[in-house]
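Asker: What follows is a predicted structure for the sequence shown.
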Amino acid sequence: MTAHDIRLPPSLRFIQRDWLSSNHLLGRGPEGNVLVDTGYSTRRDLTLQLVDHALGGASLDRIVNTHTHSDHVGGNAALAARYRCSITIPAREREVVERWDEEALHYGTMGQHCDRFTADDWFDVGDRLRIGGLEWQALGSPGHDMDSLLLWQPDHRLLVSADALWEDGFGIVFPEFFDEAGFAAQAATLDMLAGLDAAVVIPGHGPMFTDYPAALDRARRRLSYLRANPQRHALSALKVALSFMLLDRQRIGLRDLETVWGRLPLVQRINRKYFDKEVATLTREVLASLLAAKVARIEDGWLLPVGQAG
């Protein structure tokens, strides 16, 4: 079954984005219109257009965020300004959002932007939320983000997996770079997910999918591969950081690359911990890797993405 063949209950609508902005799930029910995750701030105009179109002239009543990474909450402020909707975030991220600590939220560390927003409500593991007229259970999913929450709908066996599980892997396990046991947490999350019998998975990035056992198997093999040699994970994170910046900016001057990317606090932290290389050397190596993977290209002194952000 392809992603286009997957059918959700009529009260739910999936909006697929890209690797800069998270996917969205829009639910319409007696509790009002609820949107799960809102994309990245610099694509706020496109987010507004997509959500406006999906709503068909109706209002948005509530935003629910699975976690507070910039690509999942970046549209919160713009959507709240337009619709006067409430915003619900994971309870364990309440304090850092209230004081808007960009270092604790890792926006500054990763060189990312997020429009400031105010959360109105919080939810935690074990809580139940109504979305699309259905009751969803909040499940803890530490690993990619230690405070991330998933949404599980047992009647229709629907799983909003955020970045804990994609069709081909999972998000970078960032806590590993901040001296937390991220790999162990990700393993525990995959073990927990193995106890569910999901029929449809709605991931944070990429298409919806139905072959749940195969995705879990790929994720477990990926985790084992990364744990066996943490430098692999570190290199993957560096490539993701550069790819994300490139998708956001759409072009970076080759002469500026070492400064704008190589000096990011996250890049410096990873370099000190795993590689201990000159910034210029590390920059050249990560650039070569992106070019070889054909996710970036060089033209007239500029580094350009292959494909556009949406």
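Answerer: The structure has been received and is ready for your questions.

Asker: alpha carbons only for contacts and neighbour counts from here, please
Answerer: OK.

Asker: quick one, helices of the stretch 151-300 of the chain?
Answerer: 182-194, 212-228, 230-249, 257-260, 265-270, 279-292 (DSSP state H, counting those that start in this stretch).

Asker: What helices and strands are in contact with the fourth one?
Answerer: Looking back up the chat, that one is helix 257-260. Judged by 3 or more C-alpha pairs under 8 Å, 6 or more residues apart in numbering; DSSP states H and E, helix 257-260 is in contact with helix 279-292.

Asker: quick one on the thing from earlier: I'd like the helices of the stretch 151-300 of the chain laid out as CSV, including distance to S86 and mean neighbour count.
Answerer: Converted to CSV, those look like this (distance: least, C-alpha to C-alpha, whole Å; neighbours: other C-alpha atoms under 10 Å):
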stretch, distance to S86, mean neighbour count
helix 182-194, 29, 18
helix 212-228, 32, 16
helix 230-249, 27, 19
helix 257-260, 35, 16
helix 265-270, 32, 19
helix 279-292, 39, 16
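
Asker: before we go on, here's another structure to hold up against the first:
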Amino acid sequence: MTGTIQGVIVPVTAFQQNCTLIYDSESKHGVVIDPGGDVPVILDAIKEHAMVVDAIWLTHGHIDHAGGAMDLKDQLGVDIIGPHKDDKGLLEALEDQAKMFGITDAVRNVTPDRWLSEGDRLAFGGHEFEVLHCPGHAPGHVVFYNRAAAFAHVGDVLFRGSIGRTDLPGGDHATLIASIKDKLLPLGDHIGFVCGHGPGGRFGEERQTNPFLN
């Protein structure tokens, strides 16, 4: 029997990135989204919630979202899925990103087992997610959308009251705004979202009050 989608936010690293565990309440099968680092902390959370991890999903290739992916893959023996192949260059330069930020933890470049494209579908525990390619913050950024639960994991595309940075390599402000207005907001005001940093919200509230969208 398929249960409901459960979500657990695990803030990791000095960037306080929202590594997210999402899983089915009945089978406990689920995925880890954006393990940016602090892998022992993530593993403890997985154990605490008795999760059965089917895969690691990446929204994009920045170090705070993907820095711990290869280590976690080794620990769990699961595939890394995503992001879009346009982030290949970022994932191949994670070790350089670590040096740039003065990060001393072991960070390894990431080679995903599968790239994602617009319109792809992923699933765990009977829950299906649609993949939306939403560049602007990063060229290969993707969003995971579950229509049945009216829920999206938007990574660093959109925040409560703000939007993703566009001053990093591969960023583009106009492209990011187009991703939000053309792909996310049309899903409906009632859609709830989890983002890569800080609290989530609903698209309707952002459409009405987010100063970057008006």
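Answerer: That came through fine. Treat the numbers as computed from the prediction; the structure is a model and nothing was measured.

Asker: Superposed, how do the two chains score by TM?
Answerer: The TM-score (TM-score structural alignment, normalised by the length of structure 2) is 0.80; 205 aligned residues with a C-alpha RMSD of 2.9 Å.

Asker: wait, which of the helices of the stretch 151-300 of structure 1 is closest to E102 of structure 1?
Answerer: Taking C-alpha to C-alpha, helix 265-270 is the member of the helices of the stretch 151-300 of structure 1 nearest to E102 of structure 1, at 12.5 Å.

Asker: tell me, which helix in structure 2 spans the most residues?
Answerer: Determined from DSSP state H, the single longest helix within structure 2 is helix 39-48.

Asker: Structure 2: strands as residue ranges?
Answerer: 5-12, 17-24, 29-33, 52-57, 79-84, 114-116, 121-124, 127-133, 142-146, 151-155, 158-159, 162-163, 192-195, 201-202 (DSSP state E).

Asker: so can I have CSV of those strands showing mean neighbour count and distance to L43 of structure 2?
Answerer: Shown next, in CSV, are these (neighbours: other C-alpha atoms under 10 Å; distance: least, C-alpha to C-alpha, whole Å):
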stretch, mean neighbour count, distance to L43 of structure 2
strand 5-12, 18, 10
strand 17-24, 24, 10
strand 29-33, 24, 10
strand 52-57, 21, 10
strand 79-84, 24, 16
strand 114-116, 19, 23
strand 121-124, 16, 19
strand 127-133, 20, 23
strand 142-146, 24, 22
strand 151-155, 24, 21
strand 158-159, 26, 26
strand 162-163, 18, 29
strand 192-195, 22, 20
strand 201-202, 19, 26
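
Asker: Is it possible to get CSV of the ones you listed that adds distance to A69 of structure 2?
Answerer: Output for the strands of structure 2, formatted as CSV (distance: least, C-alpha to C-alpha, whole Å):
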stretch, distance to A69 of structure 2
strand 5-12, 12
strand 17-24, 11
strand 29-33, 9
strand 52-57, 7
strand 79-84, 7
strand 114-116, 13
strand 121-124, 18
strand 127-133, 19
strand 142-146, 16
strand 151-155, 15
strand 158-159, 22
strand 162-163, 24
strand 192-195, 18
strand 201-202, 26
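
Asker: Dump the helices of the stretch 151-300 of structure 1 to TSV, plus distance to I202 of structure 1.
Answerer: Output for the helices of the stretch 151-300 of structure 1, formatted as TSV (distance: least, C-alpha to C-alpha, whole Å):
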stretch	distance to I202 of structure 1
helix 182-194	13
helix 212-228	11
helix 230-249	21
helix 257-260	34
helix 265-270	29
helix 279-292	27
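
Asker: Great, nothing more from me.
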